[in-house]
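> Sequence unavailable; structure follows:
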C-alpha cells in the first residue's frame, strides 16, 4: 500500500521531535491503444477430482496451465492475531473461478464463485466470508445442491461430514449491490475497504487488510493463497479488469466479456477488480515481460509516469533479481491511494502528479511490493511491516539514486527523532495499534532498520540477503521469526536479535556498529 498522507500528524510530529531531540528536518515504451487483444486461449474453470479425499495429483491442471499442480496453493491458514474475526483457519482455498456480471445502471453484481478448497480439520460445515448485501441463491458442493445459512458477513455451507485433508469444489451463486467495510485505520485515504461504486456505475477495489468479501465469497486472510481465474461481463461500454493476463475478450452488442488468468497463488487482499470505460495498452518490459496499462480518458495525466514501469522494473531487478510473475502493469482508478495488487497495481488518479517525486516514489513502491508482499506474504497482519519496511527502504534507495533526495535527509530526520515520533503515535512497527493499520511506523521505522543493517554489514551483503528472502517461502507466507533467523544466517551475524528488538522497542534503538 502507498504511504499515508500525513496531514494533522505533521504538526504533532514537530512538537514530539522537539521534545525528543532538537534538529532540523528536510526531507517510455510504446504500444497500441484501443480494445484489449488476447495473447492466449481463454482459461477454463478447473474440474479436478470431486468428493472426499485426494492428493495434489488429483488437483492437477489449474485453468490454462495443463500439467501444473495446485501444490503451490497449499497453505496453512491461521487465526490472525490482529483481526481474528476475518478468515477461516480450517479452510485452505486452492483456486477461485469467478464469473461476474456487473450492471452499472442498476449497480448490481451477479456472480458465481467456483472454489476448489481443502479442509485442514474434519468437520460438517464450512464458512466463507461474503458481504451481507449479496444474497446467495444457490450452493452446489461436489455436484450436489446443499443448503447454506447467513450470519453477518459470512455464509455457512452445510456440507455433511468432510474428512481431514479432503478436497472439494463448491459453486456459490449470489447477487446484490456490494457495500464497503470499515478499515481499522486512522489514515484518511483508506477509511473504507472493498468494492467501491462510482457515480456513473464504474467500480474499483481497495481491500487491505480485508474487504475482498464485499464482492466474492472468500477466505479473507493473508495466510491463505489461491490461484485465480475471472470471467467478467460488463455492459453499456464498460470493460471488466482483473489481476493477471487477459486471455480472451468477446464483445456482444453493448456487452464485453473479458477473461483473466493469474499465474501464481495470491492472498485475497492482493486481488483487484474494476468495471469502467477502460482502454487497454500492452507493452513489453524486461525479458519480454507483458506490461499492461488499463486506463480511462480521465487518467491521461498519469500515463507518462506509469509508462516508466519497464525502466523501474529493470532498476528493481538489479537488487532483487528477475520479476517473479508472468505479467506486470497498472490499473488506474478513482480515489487517493495505491495498492500492490498482484501483477496489476491498483493506483488512484488523484495521485496523478508526475512532476512530484513523491508520486514517482509511490509508483516504484507498489512495484517493489511484487517481491516483498506478493511473492512472499506475511502469515499474520502483525507482520505487515515485512511488506512495507523492506519496500520503503528500496523506495528511498530509488529516490536517492534518481537525485530526488539524499541519504542524509531521509535517514537524518528519522535518526534525530522522527522514528521515535512514529513509535509514540502508532506503536512500534511490530506492535502497532490495532486501530491504526498502515500508518508511517510500519514504513519508516523499518526502513531505518534496513539502513542501519546496510551501514553495519555493507550494501552488497544486505542486497544479497534481500534478494534471497522471497525464495525462503516462494509464493507462500512467512513471519518475523523466520525473517530474523534468515537474516542472521545471511549476514553471518547476530542480526536477528537486533531485528526482533527493533520491532517492539518503544524508543529508537541505537545503530549497530560497523561489522568486520
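Yep, it's here. For clarity, every value in this text was computed on a predicted model and none was experimentally measured.
> C-alpha only now, for contacts and for neighbours.
Will do.
> got the contact list for residue 377?
With contact set as CA atoms under 8 Å, 6 or more residues apart in numbering, residue 377 has these partners: 222, 223, 267, 387, 475, 476, 477, 478.
> which parts of whichever strand or helix holds the fourth one are buried?
If I follow you right, that is residue 387. Assigned by DSSP states H and E, residue 387 falls within helix 385-401. Using 16 or more other CA atoms under 10 Å as the test for burial, helix 385-401 gives 385-400.
> List just the nearest of the contacts of residue 377 to residue 239.
Nearest to residue 239 among those: residue 267, at 24.0 Å, using CA to CA.
> distance of the closest one from residue 93?
Going from residue 267 to residue 93 by CA to CA, to the nearest Å gives 10 Å.
> More neighbours: those two, which one.
residue 267 (28 against 25; other CA atoms under 10 Å).
> With adjacent residues omitted, what lies nearest to that one?
residue 225 (4.5 Å; CA to CA, 6 or more residues apart in numbering).
> The one you found touches residue 266, doesn't it?
Yes: Residue 225 is within contact range of residue 266, at 4.8 Å (criterion: CA atoms under 8 Å).
> take the one below as the second:
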C-alpha cells in the first residue's frame, strides 16, 4: 500500500491482488461496497484508501460500559463516490461529517456497517475526511474489561471496530494517532511514540502516534494503573514497556526484548518501527475470556506476564504481519508460520539442533496423525485464519524450505520479503514466487506438498538435503 519507499497506493495492492486471483469487489461508479474478503465478505470497503486515523476517546473505568469517541478517517477516493461505509460495532452515532459538512444521511446496516452519504459526490482521486462522533458500550469482541479495573483493546481478526470506525481489512493500512482522556491516576498506552500529556479538571489526556501504516487489527489502547519502564535499543529506538498493577514486573525478560529484536534484525532486516516495547495486562474480568498475546504494532500486548517465547513470537510479527502484511485472511501463514519459526531460530541461536531436536521429533510424533497435516497453510478455510496448523505445520514447512534451498537463499528470501513489502501488503503466492527466484530452484512440488497439500508430504519434501542425513 505504499506509492513510495514508505507507502504504496491501495489501488496498486488491489490490482496486484486481482492478478493473483484475490476476489475483490466490482463496484458501481457512484458507490462502494466491501472488499469481499473470502473469509469475511462483509469487512472493509473497496472504494477508498485510508491514509490516516485520528482516534479520540474518553473513558472512565468506573463506568466500564461507556466510551465516548470522536474519530476522523482521512482517505482518498479510488473511484467516484456518492456513498461509502465504515465498520463500527455498536455505539450510538451522534453525527457524521464529510470534509466538515454534515453527511446527507448516515445509517447502520448488518452487524457492523455505518453507511454514509456525503452531501456532495466525491471525485475519484479526491482526498476526504469522515468525522464520526459516537458513544456507548464498546463491543466485547475487541474491548476487554480487566480484573484490575482497567481495559484494553486487542483481538484478531477483529478488534478495532469495537472502539472506533474503520475500514476494517488488513489490505488498507494507515498511520494512526490516538488521543485518550481518562481520570487522573490512570495511564493510557498506545501504538508508536508518546506525545504530550496534559491534565485538567481531574482528567488526564494521553497522546500516541504511529507514523508507519498499520492494519486495523494491530491497533491498540490499554488503560490501567501502569508501571512504565523506558529504555532504548542500541540505535536509539525508544523501548516502552508497561506493566499492569496485577502482573509481575520481569526485568530479565524485559531486558531480553532488546536482544531478541537485535537477533531478529540480523535475520529479517532492520527493525521496521520507530518504537518498541510491550503492554503487559492482567487477566480479563470475564473468567471465560481467553488469554491473549497479540502483535499490536510496535508494542505487542501480553496477558499475565512477559515470557521469552511469547516475546520472540510477537516481536517477529513486527516484520511478518505488521510491516509486511498479508493481502487477505487466506494469507495468515505469512504472519504465523514465520513468527513461530522465529522461536525455532531463537532456540538455534541458543545452541539447539533444529534438525533433530525440533524438526525430526515433531515430524515423527505426527507422521501417523492425518489431522496434523490436513489443514492447508495457504487458504486454510473460513474459521481457520489462525489455525494451529499455521504455527506447527507452518514452522516445519519453513525449516524444510530452508534445508531445500540452503541458508543463503533462505535468509536472502526473508530479507528481500521484508524489504520489498515493508509497510505494504502481499500474498503467499508472491512469497512462493520470490523463494523460487532467489533460490533458482523449481519449488512448485515443495509448496504443493507443504502449503497447498492436506497430507504428509512425500519423503523428498519431508526430508530434503541435510534433513535426510539427520534421520
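Happy to help now that I have it. Since we're looking at a predicted model, the values are computed, not measured.
> list residues touching both of residue 267 and residue 93 of structure 1?
224, 225, 226.
> How many neighbouring residues does the last one have?
Read it as residue 226 of structure 1. 27.
> what residue of structure 2 takes the place of it?
Taking TM-score structural alignment, the alignment pairs residue 226 of structure 1 with residue 174 from structure 2.
> For the stretch 201-350 of structure 2, which segments count as strands?
203-214, 221-224, 227-232, 238-243, 276-281, 301-303, 325-326 (DSSP state E, counting those that start in this stretch).
> And for the stretch 401-516 of structure 1?
Going by DSSP E, counting those that start in this stretch, the stretch 401-516 of structure 1 shows strands at 477-478.
> now do the stretch 51-200 of structure 1
Counting by DSSP E, counting those that start in this stretch, one finds strands in the stretch 51-200 of structure 1 at the ranges 91-103, 108-119, 123-129, 135-141, 144-145, 148-150, 154-162, 167-176, 181-182, 192-197.
> Trace the next helix or strand after the last one over to structure 2 and give me the residue numbers.
Tracing the chain past strand 192-197 of structure 1, the next element assigned as helix or strand by DSSP H and E is strand 203-206. Under TM-score structural alignment, strand 203-206 of structure 1 corresponds to residues 151-154 of structure 2.
> what comes into contact with the matching stretch?
By CA under 8 Å, 6+ apart, the list of residues contacting stretch 151-154 of structure 2 reads 61, 142-146, 159-160, 162-163, 217-224, 281, 294, 296, 301.
> hmm, back to that, with secondary structure added, can I get the shared contacts of residue 267 and residue 93 of structure 1 in TSV?
Converted to TSV, those look like this (DSSP: H, G, I helix; E, B strand; the rest coil):
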residue	secondary structure
224	coil
225	strand
226	strand
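> Kindly reformat the strands of the stretch 51-200 of structure 1 as TSV containing distance to residue 488 of structure 1.
TSV is the format used below for the strands of the stretch 51-200 of structure 1 (distance: least, CA to CA, whole Å):
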stretch	distance to residue 488 of structure 1
strand 91-103	31
strand 108-119	35
strand 123-129	39
strand 135-141	47
strand 144-145	52
strand 148-150	48
strand 154-162	42
strand 167-176	38
strand 181-182	39
strand 192-197	37
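> With respect to residue 362 of structure 1, which of those lies nearest?
Closest among the strands of the stretch 51-200 of structure 1, using CA to CA: strand 192-197, at 19.5 Å.
> Can you give the distance of that closest one from its chain's centre?
How far strand 192-197 of structure 1 lies from its chain's middle: 15 Å, per CA atoms, centre = their mean, to the nearest Å.
> And for stretch 244-254 of structure 2?
Using CA atoms, centre = their mean, the offset of stretch 244-254 of structure 2 from its chain centre is 24 Å.
> go on, stretch 147-155 of structure 2?
With CA atoms, centre = their mean, you get 18 Å for stretch 147-155 of structure 2.
> quick one: buried residues of it?
Those would be 148, 149, 150, 151, 152, 153, 154, 155, for stretch 147-155 of structure 2 by 16+ other CA under 10 Å.
> And stretch 42-62 of structure 2, by the same measure?
Buried-residue list, stretch 42-62 of structure 2, by 16+ other CA under 10 Å: 42-61.
> Same check on stretch 220-228 of structure 2?
Under the neighbour-count criterion of 16+ other CA under 10 Å, stretch 220-228 of structure 2 has 220, 221, 222, 223, 224, 225, 226 buried.
> Among those residues, which pair sits farthest apart?
Spanning the widest gap among those are 220 and 225, at 16.5 Å by CA to CA.
> Map residue 265 of structure 1 across to structure 2 for me.
Residue 265 of structure 1 maps onto residue 213 in structure 2, by TM-score structural alignment.
> ugh, wrong one, residue 440 of structure 1
Using TM-score structural alignment, residue 440 of structure 1 pairs with residue 388 in structure 2.
> tell me, how many neighbours does that match end up with?
There are 14 residues near residue 388 of structure 2, going by other CA under 10 Å.
> residue contacts, it?
Residue 388 of structure 2 neighbours (CA under 8 Å, 6+ apart): none.
> one more time with 10 Å, if that's ok
Applying CA atoms under 10 Å, 6 or more residues apart in numbering to residue 388 of structure 2 gives the contacts 336, 337, 372, 375, 394.
> Residue 183 of structure 2 now?
58, 59, 60, 61, 62, 199, 200, 201, 202, 203, 204, 205.
> Return the member of those residues nearest to residue 262 of structure 2.
Checking those one by one against residue 262 of structure 2 (CA to CA), the nearest turns out to be residue 205, at 33.3 Å.
> my guess is that closest one meets residue 185, correct?
No: under the criterion of CA atoms under 10 Å, residue 205 of structure 2 makes no contact with residue 185, lying 11.2 Å away.
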